[in-house]
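Colleague: My questions concern the predicted model and sequence given below.
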Amino acid sequence: MKAIIYRDNGGPDVLQLVDRDLPAPCPGEVRVRVAVSGVNPADWQARSGTAMAFPEVTPHLDGAGVIDAVGEGVDQGRVGRRVWLFMAAAGRPTGTAAEFTVVPAERAVPLPDGVGFEAGASLGVPALTAHRALTVAEDGPRRLRPGALGGRVVLAAGGAGAVGHAVIQLARWAGATVIGTVSGPEKARLATAAGAHHVINYREGDPSAAIREVAPDGVDIVAEVALGANLALDLAVLRPRGTVSTYANDGGRSVELNVPQNMVLNTRFQFLVLYTAGPEATSAAAEDVAAAVSDGALPVGAEHGLPLVRFPLDRTADAHRAVENGTVGKVLVDVP
C-alpha cells in the first residue's frame, strides 16, 4: 500500500511517499481503507517537534473510509461499514495518511450513507474539541443534544476556523444563541453560513458593546482560539460564573490575569486538548458528534462555512504547508 511517512522531525519536506505492507488489525482493532485524510495543526506540530515517539510515523489523526477487516473481539458485521476516524495517530505510529490504517475499534465511528467522506474526515479533532469546549461549564451540560444549551449564549472566537466552525454548528444544534467573532467580511460570511446568529468583526468599532447588545447579561461560554489576544474582550462580555474554554493561543501572546477581576466574575478557565481529556470525555464527544452528524447538523463546504482545500496523497507536504500558513477552511488529503 502507499503511505506517507517521516523518520525525522522537521519541515514538510521530511514527508515521503513510500510502499508499505498492508497492516493487519490486532485484537480490538479495525482496518480501514482510507478515502480522505484530514489535516490539523496538531499534525504538523507533531511532525516539526523535537522528538520522535516512534522510528517511523505515518501522520494524521482524522480521516474517513470503509472498514475492510477486523481483529479478534470485533463484530465481523462492521466489515464494509463507512466510518469516520478520530485520534488515529494518538500514541500510535500509523495515522490516516495512507491507503489503509489500523485503529482501535472505538475510534472508528459509523458514518451515515448520505454523508460524504470529506465531511467525515473534517470531524475528528475540530468537532471533538468543540464538544469539549461546550461541555465544561460549571452549570452547563456534560452531553450535547438538541435543547441541551437552550437559553445559553456561546461566543465562538475565530468563527471561521475549523474548530470555531464546529463550535457554531454544535452549539446551534444544541439550542444556544451563537455569536461569532471574525477579522473581516469574508470570514463573517463563513461564520454566518456555518449558522452563527450574530457575527461581529472584532477589528471594527466596539466589539464588546456589540456583543453586550446581543447578550446584555453576558456570554455563558467562550470557545477561545487566541486567549492572549482576546482575553480582555472575553472578560468584558463574560457573565458571572461564565466559562472561557481555551483550545489554542494563536499568535502566542502571553496571558496576564487580573486576579481580582476574575474573582469577582467567578471566571472558570478551562484549558483543553484531546490527548489528555480522558477516554470518558472523548467517547461521549464522539457519540454526541455522531448524533449531530445523523441530524445533518455538521455539513462542510464553502456553502456551509468551511471551504475544503484538497490535495492528493503524493502532495501531503503541500497540505501541511497550507495548514501551517493558515489557509482558511479544512485541508484534506484524498487517498487514491
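Modeller: That came through, no problem.

Colleague: make it CA atoms for all contacts and neighbour counts henceforth
Modeller: Will do.

Colleague: Which residue ranges of the stretch 51-200 of the chain form helices?
Modeller: For the stretch 51-200 of the chain, the helices defined by DSSP state H, counting those that start in this stretch occupy 117-120, 124-134, 162-173, 185-194.

Colleague: Please identify the most buried of those.
Modeller: Counting by mean count of other C-alpha atoms under 10 Å, helix 162-173 has the highest mean neighbour count of the helices of the stretch 51-200 of the chain, with a mean of 28.

Colleague: for that helix, packing partners?
Modeller: helix 124-134, strand 153-157, strand 177-182, helix 185-194, helix 279-294 (3 or more C-alpha pairs under 8 Å, 6 or more residues apart in numbering; DSSP states H and E).

Colleague: For the fourth one, name the packing helices and strands.
Modeller: Judged by 3+ C-alpha pairs under 8 Å, 6+ apart, the packing partners of helix 185-194 are helix 162-173, strand 177-182, strand 198-201.

Colleague: got the contact list for the residue positioned nearest the centre of the chain?
Modeller: By C-alpha atoms, centre = their mean, the mean C-alpha position of the chain lies nearest to residue 126, the distance being 0.7 Å. Residue 126 sits next to 162, 163, 166 when contact means C-alpha atoms under 8 Å, 6 or more residues apart in numbering.

Colleague: go on, residue 54?
Modeller: Counted by C-alpha under 8 Å, 6+ apart, residue 54 has contacts residue 93.

Colleague: how far away is it from residue 273?
Modeller: For residue 54, the distance to residue 273 equals 21 Å [C-alpha to C-alpha, to the nearest Å].

Colleague: My guess is residue 311 contacts residue 334. True?
Modeller: Yes: with contact defined as C-alpha atoms under 8 Å, residue 311 reaches residue 334; the gap is 6.1 Å.

Colleague: and those two? which has more neighbours close in?
Modeller: residue 334 (23 against 20; other C-alpha atoms under 10 Å).

Colleague: burial count for residue 77?
Modeller: 10.

Colleague: Then the one 3 residues further on?
Modeller: Counted with other C-alpha under 10 Å, residues neighbouring residue 80 total 14.

Colleague: you'd agree it is up against residue 67?
Modeller: Yes: at 5.3 Å, residue 80 and residue 67 qualify as touching, with contact defined as C-alpha under 8 Å.

Colleague: this is the other structure I want to compare:
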Amino acid sequence: MLAAVYTRTGPAAEVLQIADRTSAEPGDGEVLVQVMTSGINPADVKRRAGWNGARMAHPLIIPHCDGAGIIRSVGEGVSSDRIGERVWMWNAQGGYGEAGRAFGTAAEFISLPSDQAVNLPDALDFREGACLGVPALTAWLAILGDGSVEGKTLLIQGGSGAVGQICVQIGLAHGARVLCTVGTAAGAEAVASLGDVTIFNRHRQDIAAEIARLTQGRGIDRIVEVDLAANLETDIACLAPHGTIASFSCSSNPAPVLPYYALADLGAQIRFIQGFRLTADQRTEAETGINEMIWSATLRPRIGATYPLSEIAAAHARVEAGALGQTVLTLPALNGVDHE
C-alpha cells in the first residue's frame, strides 16, 4: 500500500515521504479499513514538527488521527456484518503523553480497534467524514462535557476554526445562545453561515465591553477557549459567576500563569479539554450525538481544501498557516466510491 511516512520530526517538506508499505492484517478486536480520506488536524502537524519538544515515539510513523473509509475485513471477535461498512475513524495514532500507535490514516489501509471505526451516516461523504474525529469529539466535550447548555450563553473563542465551527453547531442545536470571536472577515462569513450567532472581531472590538452590554452585565456561562494563555484576561472579564472556561488548547504559551483570585472570586472553573482523553462513556455519548446531529442536518464539517496523498507536505503547510476550513487528504481508492 502507499503511505505517507516520516522517520524524524521537522518541517513537512523535509521529513514527509511517500513509501510503499505492507498493509497489516486486523488483529483480535480490530478492523481493516480501506482509507478513502485522511483528515489533518493541528495536533498532527505539531506532532510531526516536534512542537513543544515532542520526540519520535516510533522509528517510523504514518501520520494522522482521523479519516474515513470502508471496512474490508475484521479480526477475531468482530462481527463479519461490519465488512463493507462506511466508517469515520478517531484517534488512530493515540494521544499526547503516550507512545500511541505508529500507523495513522495517511495510508491506503489501516488496522485499528473496531470501536475506533464509527458508522459514517450516508448524509456525509468520505471527505466530510474525515473531518469528525478530533474536532467533533473535542467540540462535544467542550460544549456538553458538564451537562446541558440549553438556555445558557456560550462564547466560542476562535469560532471559525475546525473545532470552533463544530462548537457553534453543537451549541445552537442544543438550545444555547452562541457568541463567538473571529479574526477575519472571511472567518465571520463562515460562522455567520452556521446560524443565529453573534460575532465579534477580536482585533476591532472590545469583547468584554460588548458582552457586558449584550448580557446586561451578567456575563458568559461557558467559554470555549482555543488559546487560554492569549485570551485569559478577556475570558475572566467576560465570565459570569460560577462560569466555566473549557480550554482545548494553549499554543501561545504552554505554561501560562493563572491569576488565582480573579478566577476564585468568581467561583469559576477551568475545564481542560483533551479530545484524545474522553472516557468510554463520553465517547459513546459523543459518537451517538454526533451521528444524530449529522442525520438531522444540524452538523456538517466545513472543508477548506483537499489534496492528494502525494501533496501531503503542502496540506500540512496549509494547516500550519491557519487557513480557513478543514484540510483533507484523498487516497487513491476514493474515486467512484464516495457512497459505496
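Modeller: Sure thing, it's come through. Note that the coordinates shown come from a computational prediction; the quantities given were computed from them, not determined experimentally.

Colleague: rewinding a little: tabulate the helices and strands packed on helix 185-194 of structure 1 (JSON lines), appending distance to residue 316 of structure 1.
Modeller: What follows is those, written out as JSON lines (distance: least, C-alpha to C-alpha, whole Å):
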{"stretch": "helix 162-173", "distance to residue 316 of structure 1": "19"}
{"stretch": "strand 177-182", "distance to residue 316 of structure 1": "29"}
{"stretch": "strand 198-201", "distance to residue 316 of structure 1": "33"}
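
Colleague: quick one, which of those is nearest to residue 286 of structure 1?
Modeller: helix 162-173 (12.3 Å; C-alpha to C-alpha).

Colleague: quick one: contacts of that closest one?
Modeller: For helix 162-173 of structure 1, the surrounding residues in contact (C-alpha under 8 Å, 6+ apart) are 125-127, 129-131, 133-134, 144-147, 149, 154, 156-159, 177-178, 180, 191, 194-196, 223, 289, 292, 297-298, 305-306, 329-330.

Colleague: let's go with 6 Å and repeat that
Modeller: With contact meaning C-alpha atoms under 6 Å, 6 or more residues apart in numbering, helix 162-173 of structure 1 is reached by 126, 127, 130, 146, 156, 158, 159, 196.

Colleague: can you check stretch 12-27 of structure 2 too?
Modeller: 1, 2, 3, 4, 5, 6, 32, 74, 75, 111, 313.

Colleague: Check stretch 231-240 of structure 1 too.
Modeller: 218, 219, 265, 266.

Colleague: Mind putting these into a markdown table with distance to residue 107 of structure 1?
Modeller: Shown next, in a markdown table, are the contacts of stretch 231-240 of structure 1 (distance: C-alpha to C-alpha, whole Å):
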| residue | distance to residue 107 of structure 1 |
| --- | --- |
| 218 | 37 |
| 219 | 33 |
| 265 | 38 |
| 266 | 36 |
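
Colleague: with those residues in mind, which one is nearest to residue 245 of structure 1?
Modeller: residue 219 (12.2 Å).

Colleague: Trace residue 123 of structure 1 over to structure 2, please.
Modeller: Applying TM-score structural alignment, one finds that residue 123 of structure 1 aligns to residue 132 in structure 2.

Colleague: Share the number of residues neighbouring its match, please.
Modeller: 28.

Colleague: Report the separation between it and residue 332 of structure 2.
Modeller: In this view, residue 132 of structure 2 and residue 332 of structure 2 are 21 Å apart by C-alpha to C-alpha.

Colleague: Then residue 288 of structure 2?
Modeller: Residue 288 of structure 2 is 30 Å from residue 332 of structure 2, by C-alpha to C-alpha.

Colleague: how about the helices in the stretch 201-340 of structure 2?
Modeller: With DSSP H, counting those that start in this stretch as the criterion, the stretch 201-340 of structure 2 has helices spanning 207-214, 228-238, 260-264, 280-295, 312-320.

Colleague: and the shortest one, how far out from the chain's middle?
Modeller: I take that to be helix 260-264 of structure 2. Distance of helix 260-264 of structure 2 from its chain centroid, counting by C-alpha atoms, centre = their mean, to the nearest Å, is 30 Å.

Colleague: can I get the helices of the stretch 51-200 of structure 1 in CSV with distance to residue 208 of structure 1?
Modeller: Putting those into CSV (distance: least, C-alpha to C-alpha, whole Å) gives the following:
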stretch, distance to residue 208 of structure 1
helix 117-120, 34
helix 124-134, 21
helix 162-173, 19
helix 185-194, 17
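
Colleague: Shouldn't residue 46 of structure 1 be within a helix?
Modeller: Yes: using DSSP: H, G, I helix; E, B strand; the rest coil, the assignment for residue 46 of structure 1 is a helix.

Colleague: Could you check how far the aligned partner of it in structure 2 is from residue 62 of structure 2?
Modeller: Alignment note (TM-score structural alignment): residue 46 of structure 1 maps to residue 47 of structure 2. With distances taken as C-alpha to C-alpha, residue 47 of structure 2 is found 11 Å from residue 62 of structure 2.

Colleague: More neighbours: these two, which one.
Modeller: More crowded of residue 47 of structure 2 and residue 62, by other C-alpha under 10 Å: residue 62, with 25 against 20.

Colleague: tell me the contacts of the more buried one?
Modeller: Per C-alpha under 6 Å, 6+ apart, neighbours of residue 62 of structure 2: 4, 5, 103, 104.

Colleague: can you pick the most crowded of these?
Modeller: residue 104 (28 neighbours).

Colleague: Now which residue in structure 1 aligns to that one?
Modeller: In structure 1, residue 104 of structure 2 lands on residue 95 (TM-score structural alignment).

Colleague: my guess is that match meets residue 60, correct?
Modeller: Yes: in this structure residue 95 of structure 1 lies within contact range of residue 60 using C-alpha atoms under 6 Å: 4.9 Å.
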